[in-house]
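Novice: sharing a model prediction with you, sequence too.
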Amino acid sequence: MKDYDIRDISLAPSGHRKIEWVKNNMPLLSALEEEFRKDKPFDGMKISLSVHLEAKTAYLCLVLAEGGAQMSVTGSNSLSTQDDVAAALADRGLKVFAYHGATDEEYMRHIEMCLEHRPNIIIDDGGDLVGMLHEKRPDLMSEVLGGCEETTTGVIRLKAMEREGVLRFPMVAVNDAKCKHLFDNRYGTGQSVWDSIMRNTNLIVASKTVVVVGYGWCGRGIAMRAAALGAQVIVTEIDPVKAMEAKMDGHDVMTMDKAAPLGDIFVTATGCKHTITVDHMMKMKNRAILANAGHFNVEIDMAGLEEAALSKIETRSNIMGYALPGGRTVNVIGEGKLVNIAAADGHPAEIMDLSFAVQAMSALYIKDNHGTLGNRVVDVSDEIDDVIARKRLEAWGIEIDSLTEEQREYLDSWKV
C-alpha cells in the first residue's frame, strides 16, 4: 500500500506554514508535545485518525507522532480536507489518505486505507473509522485496544452500537468532556459557523431573522453569536427543557413549520436527519440561506431538494442556488455539509487546543486502561478535564482559589 494518496506533495510548504501558525496558538498541545518527545508514551503503537484534515488536526497528528506513534491519517469530511495540509503531513513522513473534494466512494476508500495500518488506537470524528471496522473490515480489528470519538454524532452512533451489543472495544466519548463540549461545541461552533456564513455570503447578519434548529451546546453557541451580531433569533426544538432554555435566553421558540416563512438564514445543529424538509423550503422566503452545522449532510434534506428543484446554479463560491416551483430560490452553503469546516477554516486554534488536548490524553487513557474498560462508551475522567482546565488557565496567566482544609471538611460533612 502507498504511504499516501493526496492531491499534490508540492503543496507541502503552504501546509507547513499553516501548521506552524496554529502551533503558536495552541499552548496545551505544545506542552504535551514536549512531554511526549521526552517520554515517548506511544512508542511502537499505531494510531489511525479520521478528523477534519486541516492545520489544527495536523498538529495533533504531529504531537502524537512525537510521542512515538506511527500515524495513519485521513479526513472525516471530503470538503474539509485542505490539500496543502495533507501534503505537509505526508512530507513529514505520516501515512495520509485524503484530498479535497473526494467522491463518496473515494472518501470511503481513504477510510479503509487508513485502517489497513492495523491500528492499536482509533481517533474518530463522526464514527466512520469505527463503522468501517465493524461493518466491512472486522479483519483489521484484531489489534485495536480502543479509541476516542470527537463529536456528538459519533457518540450517538457508538452508544447505539453499545446498546445493540456490537461494539467490540472501548471508545472514550471525548465530545462529552467538559473541556470539549462546553467550549468547542458552544464557542467554537458559534464563532466558526458565522465566520463561514459571513465570508461566503458577504451579507450582514444584523436585522436578519436567523432560525437555529436545535438548542444543544452547538445550537446555543450559534444562537448566542447570531444575537450578538444583531439578528432576531428563532429556535426550533423537540426537547421541552431545551426549548424552555432557549426562551429564557431571549429567543423566540416555535415549530419549523411556523419558522420556515420567517427566517432569512437557517442553521441546523441537531445530529438528526431531515430537520429541514422540502416542504419547509417551499414555505421559505425567496433567496433564504441554509447552512448545516451538524456532522453529516442529512440535516437539510439535500436529496429531496435536488429532486424538487427545477434548476440549480452556483450563485457564489460555496453557495448553490436551487430554483423551486413557485418562483423562489433557496441558497445552500457548502452542499449542506458541515458549514464551518466545509466552507471555512473550522474552529479557532485556541478552541481546538482544548479539544485535542482531551483527545491526546484520552488516547493515553485507552493505552493504559483498555483492559479494564469493557466494550462500551467511556466518559472522560474528571481528572483529565481538571488537568486541561488548569493548564489553560496557567497559559492565560490566571490563578484561582483553592479550598482550605476547613472548607473541604465543611463540604464533606452533613452537619452545618
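Specialist: Thanks, I have the structure now.

Novice: can we go C-alpha only for contacts and neighbour counts from here?
Specialist: Noted.

Novice: you'd agree residue 28 is up against residue 357?
Specialist: Yes - counting by C-alpha atoms under 8 Å, residue 357 is a contact partner of residue 28 at 6.3 Å.

Novice: shared neighbours, those two?
Specialist: Here residue 28 and residue 357 have residue 388 as joint contacts, going by C-alpha atoms under 8 Å, 6 or more residues apart in numbering.

Novice: so in this protein, which helix runs the longest?
Specialist: Assignment by DSSP state H gives helix 349-369 as the longest helix of the chain.

Novice: distance between the helix or strand that that helix is followed by and the chain's centre?
Specialist: Per DSSP states H and E, helix 349-369 leads on to strand 377-378 as the next helix or strand towards the C-terminus. Offset of strand 377-378 from its chain centre (C-alpha atoms, centre = their mean, to the nearest Å): 18 Å.

Novice: tell me the helix or strand right after strand 377-378.
Specialist: helix 382-396.

Novice: can you give the contact residues for the first helix or strand past that following helix going along the chain?
Specialist: Following helix 382-396 in sequence order, the next helix or strand is helix 405-412 (DSSP H and E). For helix 405-412, the surrounding residues in contact (C-alpha under 8 Å, 6+ apart) are residue 416.

Novice: put this beside the first:
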Amino acid sequence: MVKHHVKDLNLAPQGKKRIEWADNDMPVLRKIRERFEKDQPLAGMRMSACLHVTAETANLARTLKAGGADLVLVASNPLSTQDDVAASLVKDYDISVFAIRGEDHKTYYEHIRTAIEHNPQITMDDGADLVSTLHAEYPDKLKNVKGSMEETTTGIIRLRAMHRDGALKIPVFAVNDAETKYLFDNRYGTGQSTVDGIIRATDFLVAGKKVVVAGYGWCGKGFAMRMKGMGANVIVTEVHPIRALEAAMDGFWVMPMSEAAKIGDLFVTITGDIHVIRKEHFERMKDGAIVANSGHFNVEINIDDLEALAKEKHENVRNNVDEYVLQDGRRIFLLAQGRLINLAAAEGHPASVMDMSFATQALTTEYALKNDLPVAVHDVPAEIENWISLAKLETMGIQIDELTEEQKQYLSSWEMGT
C-alpha cells in the first residue's frame, strides 16, 4: 500500500461511494481522464498537490494518476478533509494521501513537507501554502519544478506578491483567474456551498434577516445573490469603489462595516484579506449575531479580538458553532472556528461546478509539462478554456452558433463603418 497518513482506512467504502457519486456529475473531467489513460501525458512525473481533500478533488487525483503521474495529495485546510474520501484514495485508488480532518498546525505543515520531500516536478496549490513553504524551506528543490497550478484567489494574491518582490522562482498558472474557474466555481460554487454550510451549522432562517457580505468579488457576488433570492436584506461592505458601485446597482445596501455591524444578523467575510471583522465591529454587534468566513484562510475574522472581549466561551453549542459571551451579556456566535464555512460545515462546491475547475487544472498541468515557461504568474491559455467550455456545453445538451466566414472577416477588419 502507498505511504499515507489518514484517519481510518476502514472508512474507505463510504468514501468510494462519495467519489463515484461526484464522478457522475463531472463528465468533462471524466473525458480528460479517458484520454490521459490512453496518452499518458504525465508519465513518470512526480506531482504534489495541496488541495481540499474532497470527493471532487479525488476525481482530479484519479485523472492525474491515469495520466501517469506519481502523486502525493495533502490538505490545504485543516478542516476541509473528508476522511472517508482520503481513506478511499489510499485503499481503492492507490494514491498517497496525507490529510486528516481537524489536524493541528504542526501536522498540517508536516504533511506539506512530506509533499515537498516527494521532489515534485509539478505542484498544485489551493492557497499557496505548499509553494510558499517550498520557497522558504526547500530552495534546493525549486530547480526541479516545471510549473505550479494555483486554485484560489488568496493563493494568487500571495504568488503575485512573491513575483513582485522577486521571490518567486518557478512558473505558476493562475488557474483561479481562468474564466472557466472564477465565473462558475467562485460565483455559483462558493455562493451555494456557503449558504449550505451556514444553514447546516445554524438552521438559520434566511428570509427577513439582515445579511452582511464583506467583499463583492466573484465569491461575494455569488453568495449575495443567493441570500437575496432566499429573502434576506443583503448589505455589502467593500473597499473597492467599482465593486461598491456594482453592488449598489445590483440592488444591495452598501455601507462601511462599522455601520453594518450595528444592524446585521449574519456576517460573512469573503475577501481574501486580514481582520475584516475586528474589535470595533464586535463591540457594535447586537445580541445573537452570527459570524462566519468563506475566505480561504481563518484570518478574515480577528478571533483574538473576540476572545479578548468575551467573558465566557462555550464551544460547540451546536456542531461547528462556538458561543462568545461579551462583558455586557451579548452573545456572538462564531462558525467553524473562522475557517471556510462551506467546507468545514458542509461538503464544499457541488461536483458539477468543480468539473470545470478541475478540468482546467488537469489540462493546464499537461500544458505546463509540454512547454518551457519563464518564471512568472501565467494565465491559463485561451484554447484550454474554450475546449472546456464547449465540452461542458455538450454534456449539458446545449449547442451554440458559430461565426460565418463573413462575420470572422468583419471582426478582423477595420474598413467597414456605418
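Specialist: That came through, no problem. This one's a predicted model, so the numbers in the text were calculated from it and none came from an experiment.

Novice: next, the buried residues of the longest helix of the first structure.
Specialist: Buried residues in helix 349-369 of the first structure, counted by 16 or more other C-alpha atoms under 10 Å: 349-367.

Novice: so which elements touch that helix?
Specialist: When contacts are defined as 3 or more C-alpha pairs under 8 Å, 6 or more residues apart in numbering; DSSP states H and E, helix 349-369 of the first structure sits against helix 27-39, helix 55-66, strand 121-124, strand 146-149, helix 178-180, helix 382-396.

Novice: try it again with 10 Å
Specialist: If you count contacts as 3 or more C-alpha pairs under 10 Å, 6 or more residues apart in numbering; DSSP states H and E, helix 349-369 of the first structure packs onto helix 12-23, helix 27-39, helix 55-66, strand 121-124, strand 146-149, strand 171-173, helix 178-180, helix 382-396.

Novice: now the ones you listed in TSV, with mean neighbour count and distance to residue 195 of the first structure?
Specialist: Listed next are these as TSV, based on neighbours: other C-alpha atoms under 10 Å; distance: least, C-alpha to C-alpha, whole Å:
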stretch	mean neighbour count	distance to residue 195 of the first structure
helix 12-23	18	17
helix 27-39	18	23
helix 55-66	24	17
strand 121-124	26	25
strand 146-149	30	25
strand 171-173	28	27
helix 178-180	24	20
helix 382-396	14	24
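
Novice: okay if I get these as CSV plus distance to residue 336 of the first structure?
Specialist: Below are those laid out as CSV (distance: least, C-alpha to C-alpha, whole Å):
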stretch, distance to residue 336 of the first structure
helix 12-23, 26
helix 27-39, 31
helix 55-66, 22
strand 121-124, 21
strand 146-149, 22
strand 171-173, 26
helix 178-180, 24
helix 382-396, 33
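
Novice: grab the most central residue of the second structure for me.
Specialist: Nearest to the geometric centre of the second structure sits residue 152, at 5.1 Å (C-alpha atoms, centre = their mean).

Novice: verify the contact between it and residue 52 for me.
Specialist: No - under the criterion of C-alpha atoms under 10 Å, residue 152 of the second structure makes no contact with residue 52, lying 11.1 Å away.

Novice: quick one: common contacting residues for those two?
Specialist: 125-126 (C-alpha atoms under 10 Å, 6 or more residues apart in numbering).

Novice: run a quick neighbour tally on the spatially closest residue to residue 157 of the first structure that is not a sequence neighbour.
Specialist: Closest residue to residue 157 of the first structure apart from its sequence neighbours, by C-alpha to C-alpha, 6 or more residues apart in numbering: residue 127 at 6.8 Å. By other C-alpha atoms under 10 Å, 24 other residues sit near residue 127 of the first structure.

Novice: and what of residue 223 of the first structure?
Specialist: 30.

Novice: on the three-state scheme, it is what?
Specialist: Residue 223 of the first structure falls in the helix class when you classify it by DSSP: H, G, I helix; E, B strand; the rest coil.

Novice: show me what contacts it?
Specialist: Residues in contact with residue 223 of the first structure (C-alpha under 10 Å, 6+ apart) are 186, 190, 210-215, 217, 229, 231-235, 246, 249-251, 267.

Novice: which element follows the lengthiest strand in the second structure toward the C-terminus?
Specialist: Longest strand in the second structure, counting residues (DSSP state E): strand 310-318. Next along the chain after strand 310-318 of the second structure, taking DSSP H and E as the criterion, comes strand 321-326.

Novice: and the residue nearest to residue 258 of the second structure when sequence neighbours are not counted, what helix or strand is that in?
Specialist: Of all residues not flanking residue 258 of the second structure in the chain, residue 281 sits nearest, at 5.9 Å (C-alpha to C-alpha, 6+ apart). Using DSSP H and E, residue 281 of the second structure sits within helix 279-282.

Novice: show me what that helix is packed up against.
Specialist: helix 257-263, helix 303-309.

Novice: ok, the residue nearest to the centre of the second structure to residue 256 of the second structure distance?
Specialist: 26 Å (C-alpha to C-alpha, to the nearest Å).

Novice: kindly report the same for residue 113 of the second structure.
Specialist: 41 Å.

Novice: those two: which is more packed in?
Specialist: Using other C-alpha under 10 Å, the more surrounded residue of residue 113 of the second structure and residue 256 is residue 113, with 17 against 13.

Novice: so that one sits against residue 137, correct?
Specialist: Yes - using C-alpha under 10 Å, residue 113 of the second structure is in contact with residue 137, at 9.0 Å.

Novice: before we move on, back to that, tell me which of the helices and strands packed on helix 349-369 of the first structure sits nearest to residue 260 of the first structure.
Specialist: Smallest distance to residue 260 of the first structure across these (C-alpha to C-alpha): 31.7 Å, for helix 178-180.

Novice: average gap between the closest one and the second structure?
Specialist: Once fitted to the second structure, helix 178-180 of the first structure is off its aligned match by 0.4 Å on average (mean C-alpha distance after the TM-score superposition for the first structure).

Novice: how distant is that helix from the center of its chain?
Specialist: 13 Å.

Novice: ok, and the closest non-adjacent residue to the equivalent of residue 53 of the first structure over in the second structure?
Specialist: The alignment partner of residue 53 of the first structure in the second structure, by TM-score structural alignment, is residue 53. Nearest residue to residue 53 of the second structure in three dimensions, chain neighbours excluded: residue 81, at 4.7 Å (C-alpha to C-alpha, 6+ apart).
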